[in-house]
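Student: quick one: sequence plus predicted model below, questions after.
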Amino acid sequence: MRTTYMAKPGEVDRKWYVVDAKDVSLGRLASTVAAILRGKNKPTYTPHVDTGDFVIVINAAEVKLTGKKSSQKLYYRHISNNPGGMHTRTAGDLKANDPVKLIETSVKGMLPHTPLGRKMGMKLHVYAGEDHSHAAQKPEKLDITNLI
């Protein structure tokens, strides 16, 4: 009788990947990065264990918003619990002012909304420019145009 392989938290081998967001559609970038953070690109994927890898996204300021998303896609946040405390920002405004927040919000929205999903989100590092501070981890460059 065969048994299904279930990964254990201590057995997970994690890698570091660098993804260049320059001229890549935001949704395609976010879904690919979320799959890598969850570990769905590995044969040892187990839904209840964090088997994902670390991802560094560079050039977040140059991500592409297709169609009318820059003016019509809205991001909501609640400043307070008071009535009228909800504020909205367009994706174009968020890209211009805080491109790191735009990509983090998009990717974390595609992860599970559980404690395990929050742990997976901690492995995401986003930078607006080319430079990042993770050279010591020896990250591999990942060309996501081949994965899409």
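Tutor: Received the coordinates, thanks. Source: prediction; values computed, not measured. Numbers count the residues shown, from 1 in each chain.
Student: all contacts plus neighbour counts: C-alpha atoms, from now on.
Tutor: Fine.
Student: what comes into contact with the longest helix along the chain?
Tutor: Longest among the helix segments of the chain by residue count, using DSSP state H, is helix 26-38. Here helix 26-38 makes contact (C-alpha atoms under 8 Å, 6 or more residues apart in numbering) with 21, 41, 50-55, 63-65, 103, 106-108, 110-111, 120-121, 123-124, 144, 147-148.
Student: try it again with 6 Å
Tutor: 52-53, 64, 106-107, 120 (C-alpha atoms under 6 Å, 6 or more residues apart in numbering).
Student: show me these that map onto helices.
Tutor: 106-107, 120.
Student: if you rank the residues you listed by neighbours, which is first?
Tutor: Neighbours here mean other C-alpha atoms under 10 Å. Within the ones in helices among the contacts of helix 26-38, the largest count is held by residue 120, at 24 neighbours.
Student: circling back to that earlier point, chain center to the longest helix of the chain, what's the gap?
Tutor: 5 Å (C-alpha atoms, centre = their mean, to the nearest Å).
Student: one more to weigh against that first structure:
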Amino acid sequence: MRTTYMAKPNEVERNWVVLDATDVALGRISAVAANMLRGKNKPTFTPHVDTGDQVIIINADKVKLTGKKALDKKYCRHSGYPGGIYETSAGKMRAERPDRLIELSIKGMLPKNKLGRKQFTHLHVYAGSEHPHAAQQPKTVDISELI
């Protein structure tokens, strides 16, 4: 009788992956990245172990927002003081902090616990096409094949 395989943290093989966000919808690239961060694209996926890859997203400033999301979608934060709420539209955030736009989207797709916070540290988002992780020899993955 075979038992179910459970990955052990010291046996996990991590790969470095580059995703290009040029003209890809925000939700599409976020879903692909979240699955890679969790390790759901691997046959050794174990829900309680961090089996995911290191994900690099480049060209975050060229991500596509469909419909009227650039104007209508709002991101809120609060300073903690009375009346201290700040609202930013998705279009303004894409212009000023495109990396933050993608990070917030992916963070919402990860588990809300210690494991999810650990997996989120494996995400690297850059507004331009350059990244400082060339020494890790990351593999470029075409998102159109994964969707």
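Tutor: Sure thing, it's come through. On a predicted model such as this, the values are computed, not experimentally measured, just so you know.
Student: quick one: which of the contacts of helix 26-38 of the first structure is nearest residue 93 of the first structure?
Tutor: residue 64 (13.3 Å; C-alpha to C-alpha).
Student: how about the contacts made by that closest one?
Tutor: Contacts of residue 64 of the first structure by C-alpha under 6 Å, 6+ apart are 23-26.
Student: per the alignment, it pairs with which residue of the second structure?
Tutor: Counting by TM-score structural alignment, residue 64 of the first structure corresponds to residue 64 in the second structure.
Student: picking up where we left off before, export the contacts of residue 64 of the first structure to CSV and tack on neighbour count and distance to residue 132 of the first structure?
Tutor: Shown next, in CSV, are those (neighbours: other C-alpha atoms under 10 Å; distance: C-alpha to C-alpha, whole Å):
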residue, neighbour count, distance to residue 132 of the first structure
23, 13, 19
24, 18, 19
25, 14, 21
26, 20, 20
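Student: ok, back up a step: whereabouts in the second structure does the longest helix of the first structure align?
Tutor: So helix 26-38 of the first structure sits over residues 26-38 in the second structure, by TM-score structural alignment.
Student: tell me which residues in the matching stretch are buried?
Tutor: 26-27, 29-38 (16 or more other C-alpha atoms under 10 Å).
Student: do the same with stretch 108-128 of the first structure
Tutor: 108, 110-111, 117, 120-121, 123-128.
Student: tell me where the second structure has strands.
Tutor: Secondary structure of the second structure (DSSP state E): strands at 16-20, 54-58, 74-78, 85-89, 123-125, 139-141.
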